[in-house]
Structures are given as C-alpha cells and as structure tokens.
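Enquirer: take a look and give me a structure for this.
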Amino acid sequence: MNDDFRRSAELQQRLHELVPGGAHTYARGADQYPEDMAPVLTHGKGARVWDVDGNTYVEYGMGLRSVTLGHAYEPVLEAVRDQLTKGLNFSRPTELELLAAEDFLSLVPGADMVKFAKNGSDATTAAVRLARAATGREVVAICDQPFFSVDDWFIGTTEMDAGIPRPSTVRFGYNDLDSLRTLFTEHSGQVAAVVLEAATALAEPAPGFLEGVRKLCDDTGTVLIFDEMITGFRWSAGGAQKCYGVTPDLSCWGKAMGNGFPISALAGRRELMELGGLRTGEPRVFLLSTTHGPESVSLAAFRAVVKAYAGDDPVLRMERAGARLADGVNSAAAELGIDDHVSVIGRPSCLIFTTKDAEGNPSQAFRTLFLQEMLRAGVLGQSFVISAAHTDRDVLHTVDAATRSLQVYRKALESGGVTGLLAGRPVAPALRRFAHPRQLASSDRHPARHPV
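Expert: Sure, this is the predicted structure:
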C-alpha cells in the first residue's frame, strides 16, 4: 500500500515555484492527479516506476503513450550508448540520417519523403504550413478530436486561447462525412487541409468514412493530413493508414518512434515535400529547419525501435495484454454491480476507463476517487494505455488493484457521493480557461471543448 507522498508533495511545491504549472506538459500537471498524491518519479524499468517516497507503481500511458517497449529497454539503450561515443550533433547531415529515413519510409509505403524533428507539434504545424502553401488557401478543417498541436492554428480553438489571434480553423465530426461536406460548402475553395486521426482509442472509422474523406479532398484539391502520433507504432508500425488502407498526402508521427527519446517526423508525397527542398521551381516553403531534428542519439533510438518491431510483434503483445486487462477489470466491476459506472473501453493497445456518478453522468470527482485508490494500490495512470513491457504479473496486479478500488467506488455510489472518501479536490480538465476551481463558474459561458 502506497500511503506516503510527503516528499513528492514537497518537490511538487518547489516545482511550482520554478516551472509554470509545476510541469513541462499540462497532462503531467499535479492538477491531473488527486491532491497531494502526484508522485514525483525517480526512475523506471519495464512497466514499473518508482517515486521519491520509495513507492512503486505499475505505470500506464507511459511517457504520454511514447514508451511502447518499456522503460530502459535494453536494445534501445545499447544503440544510444554506441552512438554517444560518436557525437550527437554536427554541421552536416550524417549517414545515420539517410539510414533512419530509409527505415521510416520502408514502414510507410505511401510516403516518398520524410523530415525528422523533435516534437509532434513541429510536424503537424509544418504539415499545415505546407498544405497552405501548396493550395494557396488558409482554412484548416480539423476533426473534433482532442489534440493536434501546441501552435496557434489549433490552440486557438481550445479553451486556453489567451494571446492567440483567431485562427482560420474549423471543425467537423468524426465518422460524419456530411459535416465535412458542409464545411467545404461553407468555405468553398478556401480549405487548405483536412487534419484528423484516422482512428482513436474510442472510435474506429465507419465503413467508407476514410475513403469518403479521401475522395472529398481529391475532388476539392485539398491536402489530407493524418495525425499518426498515437496510432503510429500502436495500431501498427506503419500506422493507422496501413491498417485501414487509406493513404494521406501527409502524415505526422512522434511519440513511440523513439520509445521515449524525442523524435517526430513529417512524411508525405514527393511533390508536396519537395516544396520545402532544393529541387523545386516554386516559391520555397520554410518546412522544418531545426537544430536538434537530426540529433543522432534519437535517430539511433528510432532505428532500434524499428528493429524491435521487425524482429518481434510489440503491437500484438500490447493487444493481448490489453484484452486481458480490460476483461479483468470489467469482470470485477460487473461482479460488484457497478459496470454501468466504471468500464474499460477502447482498442486493447490504447485503453481508457470511464467513471460515472450514481446518475450515470461522467464525473471528475469519481474519476479522482478511482485514481486515488489505484495510486494507493500501486498503479499510476490516467488511462490503461498499455505497453509491450506489461507482463502477466503487471496485469494481474492492476486487476487486483482495480478490484479493491472499485469496492471503494461502490461505497461512494451507495452513499451518494465521494465526501468522506476522496481526500482532496477533484482533478480538472488540462486545457481549461482558469487555473483555480473557484474561477470555473465564471467560465461556464465558455465551456471547455476538449478536456484532456
């Protein structure tokens, strides 16, 4: 039982003094965890992590879904150690850049060229810029999905839009071709790009949806962009486009590419990508030009990841372990008679859990109670997004922890709320207008559109 978080709480307060928000990613913030129970970690191995208080956890959603092979995965570390002795950053391209590009394009046969960067937002924003340049249009149509970029064209559509000019970005519904057709009608001849995740943890493409999006883009001369940040190396090594057989014009990659090392990629058709190169007669696009994009350690890590996916089947391992986890937790909820309130849903390699109150409404307070009890039982995660490193023992530990947590959850349902069971304030959406709960009422006229 983890019941001591004092050192973590102390360090978290020091972080708040030095780092806005107390973390470098909003999804990692202390407000996303039960009050005074946000672990500050020291290290990890496989699917387990340790915090400064000596607590141990089975971790999920590792590295915001970037770690699929496990923490400190030895073949990646070996490749990195070997590269460290050869230097990290140079004034000219290295052979490693060529080899990494060949590896990448062998996985994504619909792409002709690739450019590496460090963050997912680097790639998605470069894709939007390229689409606008190629079409001479401004409007970007994004699918109504949680997150695409930290840059203005997307953040300007969220609740945290302070300081951002109104973007030329419009939304359409997933699996809703009519909503996309309507946008093309309302913004006739103005849409530069359609941006979407081909699939999510909760939503598979309906028959004909992706094909219909592809045709609409072809008919209107619009650039189709797939965000493969999550689906890449989790749906398959070739991403969702390989699973569903629909090829975008551009695709954006990151997260699991380096098993936690910082690397992202923009890939696409040659005639588009060359607009940012040296072999075009058109006005050149400032596509991607970053100091650390070709940094050799992350490229070496990426090549080791490719090798791991070629020699084994991490996606299959994730799917099998995820299925066992979902079955175990859902069975426990059913036995307790609360399966209408808590359930594990989604693709087995990308699971989430739902938390509802006694009336069946999604509840942040009940979500926080579940997180609190899972932390105490040695499970850390805002989801059940699994990795290939999760063993049968890890899954069993998680099911046992969930069973105990669900017993507390049922008590809360029976008593009409979390009072007396939840130790502090509920968690809050990461992307929200105001920091403090007492200010949330004043933001009701601007409800958060995409809590993550």
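
Enquirer: every contact and neighbour count from this point should use C-alpha atoms.
Expert: OK.

Enquirer: relative to Ala256, how far out is the nearest residue to Ser236 once chain neighbours are set aside?
Expert: In space, and not counting its chain neighbours, Ser236 is closest to Val315: 6.4 Å by C-alpha to C-alpha, 6 or more residues apart in numbering. In this view, Val315 and Ala256 are 11 Å apart by C-alpha to C-alpha, to the nearest Å.

Enquirer: same question for Gly21.
Expert: 25 Å.

Enquirer: more neighbours, these two?
Expert: Ala256 (28 against 17; other C-alpha atoms under 10 Å).

Enquirer: neighbours of Asp219, how many?
Expert: Considering only other C-alpha under 10 Å, Asp219 is surrounded by 9 other residues.

Enquirer: go on, the one 5 residues further on?
Expert: As a burial measure, Leu224 scores 25 neighbours (other C-alpha under 10 Å).

Enquirer: from Lys215, how far off is it?
Expert: Distance of Leu224 to Lys215, computed by C-alpha to C-alpha: 10 Å.

Enquirer: what does Lys255 give?
Expert: 29 Å.

Enquirer: of the two, who's got more company?
Expert: Taking neighbours as other C-alpha under 10 Å, Lys255 and Lys215 compare with Lys255 leading, 28 against 14.

Enquirer: setting aside sequence neighbours, what's the nearest residue to the more buried one?
Expert: Lys255 sits nearest to Ser66 (C-alpha to C-alpha, 6+ apart), 4.0 Å away.

Enquirer: quick one, what contacts that neighbour?
Expert: Under the criterion of C-alpha atoms under 8 Å, 6 or more residues apart in numbering, the contact list for Ser66 reads 254-260.

Enquirer: second chain to compare with the first, below:
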Amino acid sequence: MTKSFVRSSDLQARLHRVVPGGAHTFAKASDQYPEGMAPVLVRGRAAHVWDVDGNEFVEYGMGMRAITLGHCFEPVLDAVRAVLDRGIAFTRPTDLELAAAEDFLGFVPGADMVKFCKNASDATATAIRLARGATGRDLVAMCSDQPYFSSQDWFVGTLPINTGVPEAVRALVRPFGYNDLSSLEAVFEAEPGRVACVILEAASALTEPEPGYLEGVRALCDRHGAVLVFDETITGLRWALGGAQAVYGVRPDLSTWGKAMGNGFPIAALAGRRELMELGGLDTDRPRVFVLSSTNGAETVSLAAFRAVVAAYRRDDPVATMEARGAALADGVNAAAAEAGIGEYLDVVGRRSCMVFRTFDRDGRPSQAMRTLFLTELLQRGVLGQSFVISAAHTPADVDATIEAARAAMPSYRKALETGRPEELFDGRPVAPAHRLMAEPRRLRVTN
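Expert: Predicted coordinates:
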C-alpha cells in the first residue's frame, strides 16, 4: 500500500528555488500536504490524476473547484482544437466574443452585460471600483465569514498575511457577518452615505442563507444606495448553471464569476446591470470607470472552452450528478465514521456539489494534526484532495473507493484520538493554514 513520493519531493524542492512558496496558488503549496507527500502531477483524466512517481489518485478539489466536467473532457477539448487554426489573439473583437457573451447572459438572471477576463480576483476588484465610481463612495462592506474574495489589495488587506498593503487601503473595508442582517445594518448606520457596495457569496460550501437573509441584504443595499455584489466564483456552475442567484432568486447589481466557467481553461467574468456596466463603456455621460481591459481577456481558446461547457450543461445535468455523487460520498464516509465511533471527530459536510471534510481532536477542536493524519492515510490509499469537492466525472466506483479509503484510515484516526498524540502517526510537521502571517521553518529534500 505504501506509495513513494521520491521524485515529487525532488521536484518540489526545485520548485521552491524558482517559485515563491513552491506553487502558484497558496492552497497548492507543499505545506498544505503531509511532509514528503505533496504529489507533483503530470496528467489527469476524468476524476483521476497521476504524479511523477507513477502514483494514481482519485482527485477531489478538482483544480481548486474549477473542474466540474472532469479532466480532459472531450467536448471542451474538441471546441478548443477547433479554434486553434483560426487564431487566438486579435486587435479587434471576434464573433466568438459576441457568441460567448450572449451565451452567458442567457443563463445569468442578474446580468444585462458581461465582460470577460482571466481570473475572478480581477473581476471582484473591478466590481469594487465600478461600485465606487457609480456611488462616489469609498467604503466596502465585506462578509468576513467567507474566506477569500481576491488577490488584490482591497481584500488582501483584511488577511493576516497583509504585509505590503497600505493602511489607507486596509481602512476602507468594513466586515459583517453572514446570516446576520443586524451586523450589516450596523455598518450602514455607523457611517451613513459612505458604503459603496456590499460583497458576499450568496452561499458557501458550509452555509446556506437563512430564509429572508439575501432578500434582507438586497433591501438594505436599496435603502442605503449601495451596490450589491455577489461573488459567484465558486457557486457559479456548481450550485446551478446560473449560480446562486438562480437558486435563491435574489438579483445582485453586479456578480463575479470564474472557476468552472472553462472547466480548467482560464476564464472569468464581471456581469451586472446595464446602467452600472455601461459606466465602463462608450454610452455614458458620466465619468468613465476603467473596467477590465487586458490583452488576453477574450482570447479565443478560453471562450471556446466556455461555450462548450455551457453546451454540456444544457445537454446534460452535471450539477445533479455532482449532488448525487456527493451525497453518496458524504453518507458513506459519515456512516463509516459513526460505525468506528468517531463520528463526532471526523465528518463530511457542505453542499453536496462542494463538500469539505472536518477533523477534530479529542477535545472537539478543529485540528491541523488530525487533518494531517487523515490526509496521510487517504494519500497512501490513492485519494488526493484537501476537500471532497466532487465533479460530474466521479463515478460510483470512484466514490466507493474513496469511502473504503476513508474507512481504512479510521483505526489510525481513532488511535490518535485515544492517545491525544496524532503527531506520532505521521512524519514531519502538520499541514498549515494557507493565509498565516509567518512562515514556519520547513525541511526541503534538495536535489544537488
């Protein structure tokens, strides 16, 4: 059963020499995995991936939630191949830009106009700028119970790891709690006429809106003249093709999209009401707002991928498949944990298309050490993932194999609960929070 990660460890050490953190995304860093067990991948197909050591894994997380149809989904690849011979970047818009925009606006209920870009961080930052331009205000009310909105300064200034963000920028964000209308109302009342926008995820993997909550947020924004922004980066195409706004029936003024739009190809979007979006266009008498101007914002490859994704959603029902597979996985792992007598300390929770597993120590506290132990056991049994975020490509056999891997991990997990010393059951340091202020010392296996 023991897997070797020798080549992965060597390549990871080399990555640390040339890439800060050894990865291009915080959540992909080696400190997010058990020490010496951070696979460096070479290929994927459907819900499986292979690493440089030849190990095969059932993968979860699926490209940081960007893959809903599976790796190398042929209809998307076919669409991409079809445009390669036509050219990728031009000095004028292409007919593909119009077709993709019309596709997008055909399934997003809260959008009259859309502008494409390469990542959702740019989309959220532009939504903030557009809201400020429209209202003439500076302050941003941001849901502080949700973990991530952008790599831009307006949000990074709210993180523990905010070195380099000016205090003047940090001072422009006001936090409020999810499902807590009174906390948002307090933000508006504390500084009347100063809040440009409210930004939040309409729902998250762990939290659904309470009855009336989103409607109440909408009403508060209307009453105080603020722009309502829904971050649909995760919920878009994973809750529904039309995102959370289609599920819950509340229309934002602006919404930001990314992740699953291209099934792995880089595409994101800012969308919203015409009177706001046109502030960045040519049909306005007001001072223009700089709205998403980039060389690669509308390159043809990602637009073709996006159109093929939309066609797949209209042809089939990937969301229903994800929810069914996710329900089977959650039920199986939770049942196995209950049978092992550790259901209080290890569970699978969240919306079934976007699940996480939670690990607790014997005192019921969230535990990075217990998480490390569980990840170690899963990796050795051919399951890769910091979560159980699933795709429509996961088969019943993949789900069953994952349940059995989790079941086989539970004796070690139970032993760690009994002794209170999980560190004795894995090598090296525990996995670390991604957004922490200080970097802990790490041991790298360096190839000379």
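
Enquirer: got a TM-score for the two of them?
Expert: Superposed pair, TM-score by TM-score structural alignment, normalised by the length of structure 2: 0.97. Supporting alignment: 438 aligned residues with a C-alpha RMSD of 0.8 Å.

Enquirer: quick one, strands of structure 1?
Expert: Secondary structure of structure 1 (DSSP state E): strands located at 41-45, 48-51, 56-59, 113-117, 139-143, 169-172, 191-196, 223-227, 250-253, 264-268, 342-345, 352-355, 379-380.

Enquirer: aligned to the residue nearest to Ser236 of structure 1, what sits in structure 2?
Expert: Alignment note (TM-score structural alignment): Val315 of structure 1 maps to Val319 of structure 2.

Enquirer: from Ala328 of structure 2, how far off is that match?
Expert: For Val319 of structure 2 relative to Ala328 of structure 2 (C-alpha to C-alpha), the value is 14 Å.

Enquirer: who's more crowded, those two?
Expert: Comparing Val319 of structure 2 with Ala328 by other C-alpha under 10 Å, the one with more neighbours is Val319, at 21 against 17.

Enquirer: hmm, that one is touching Trp239, no?
Expert: Yes: using C-alpha atoms under 8 Å, Val319 of structure 2 is in contact with Trp239, at 6.8 Å.

Enquirer: could you pull up the contacting residues of Arg352 of structure 2?
Expert: Counting by C-alpha under 8 Å, 6+ apart, Arg352 of structure 2 touches 322-327, 330.

Enquirer: revised request: answer the last question for Ser343 of structure 1.
Expert: Neighbours of Ser343 of structure 1 in contact, by C-alpha under 8 Å, 6+ apart: 329-330, 333, 353-355.

Enquirer: how near is it to Val58 of structure 1?
Expert: Ser343 of structure 1 is 19 Å from Val58 of structure 1, where distance means C-alpha to C-alpha.

Enquirer: same check, this time on Phe226 of structure 1
Expert: Taking C-alpha to C-alpha, one finds Phe226 of structure 1 at 32 Å from Val58 of structure 1.

Enquirer: also Ser179 of structure 1?
Expert: Ser179 of structure 1 is 41 Å from Val58 of structure 1, by C-alpha to C-alpha.

Enquirer: okay, the two: which has more neighbours?
Expert: The neighbour comparison of Ser179 of structure 1 against Val58 (other C-alpha under 10 Å) goes to Val58, with 25 against 15.

Enquirer: that older thread, can you tell me which of the strands of structure 1 is most buried?
Expert: strand 250-253 (a mean of 28; mean count of other C-alpha atoms under 10 Å).

Enquirer: give the aligned range of stretch 287-298 of structure 2 in structure 1.
Expert: Going by TM-score structural alignment, stretch 287-298 of structure 2 lines up with residues 283-294 of structure 1.

Enquirer: could you list the buried residues of that stretch?
Expert: 284-285, 287-288, 292-294 (16 or more other C-alpha atoms under 10 Å).

Enquirer: try stretch 128-139 of structure 2
Expert: Neighbour-count burial for stretch 128-139 of structure 2 [16+ other C-alpha under 10 Å]: 128-135, 137-139.

Enquirer: could you tell me how far it lies from the centre of the chain?
Expert: 25 Å (C-alpha atoms, centre = their mean, to the nearest Å).

Enquirer: not counting that stretch itself, show me its contacts.
Expert: 140, 172-174, 193-197, 225-227, 276-277, 279-280, 289-291.

Enquirer: go again with 6 Å.
Expert: Residues outside stretch 128-139 of structure 2 that contact it (C-alpha atoms under 6 Å, 6 or more residues apart in numbering) are 172-173, 194-196, 227.

Enquirer: nearest to Gln386 of structure 2, of those?
Expert: When the contacts of stretch 128-139 of structure 2 are ranked by distance to Gln386 of structure 2 (C-alpha to C-alpha), Val173 comes first, at 29.7 Å.

Enquirer: looking at the strands of structure 1, which is nearest to Gly416 of structure 1?
Expert: Gly416 of structure 1 lies closest to strand 352-355 among these, at 14.5 Å (C-alpha to C-alpha).

Enquirer: quick one: that closest one aligns where in structure 2?
Expert: Under the criterion TM-score structural alignment, strand 352-355 of structure 1 matches residues 356-359.

Enquirer: what about that stretch, how far off from structure 1?
Expert: Here the mean offset of stretch 356-359 of structure 2 against structure 1 after fitting is 0.5 Å, by mean C-alpha distance after the TM-score superposition for structure 1.

Enquirer: any idea what Tyr244 of structure 1 aligns with in structure 2?
Expert: Using TM-score structural alignment, Tyr244 of structure 1 pairs with Tyr248 in structure 2.

Enquirer: and that match, how far from Glu210 of structure 2?
Expert: Taking C-alpha to C-alpha, one finds Tyr248 of structure 2 at 11 Å from Glu210 of structure 2.

Enquirer: neighbour count: the two, which is higher?
Expert: The residue with more neighbours, out of Tyr248 of structure 2 and Glu210, is Tyr248; 16 against 11, by other C-alpha under 10 Å.

Enquirer: list the residues that contact that one.
Expert: No residues are in contact with Tyr248 of structure 2 under the rule C-alpha under 6 Å, 6+ apart.

Enquirer: between the two ends of stretch 279-299 of structure 1, how far is it?
Expert: OK, stretch 279-299 of structure 1 end separation, C-alpha to C-alpha: 25 Å.
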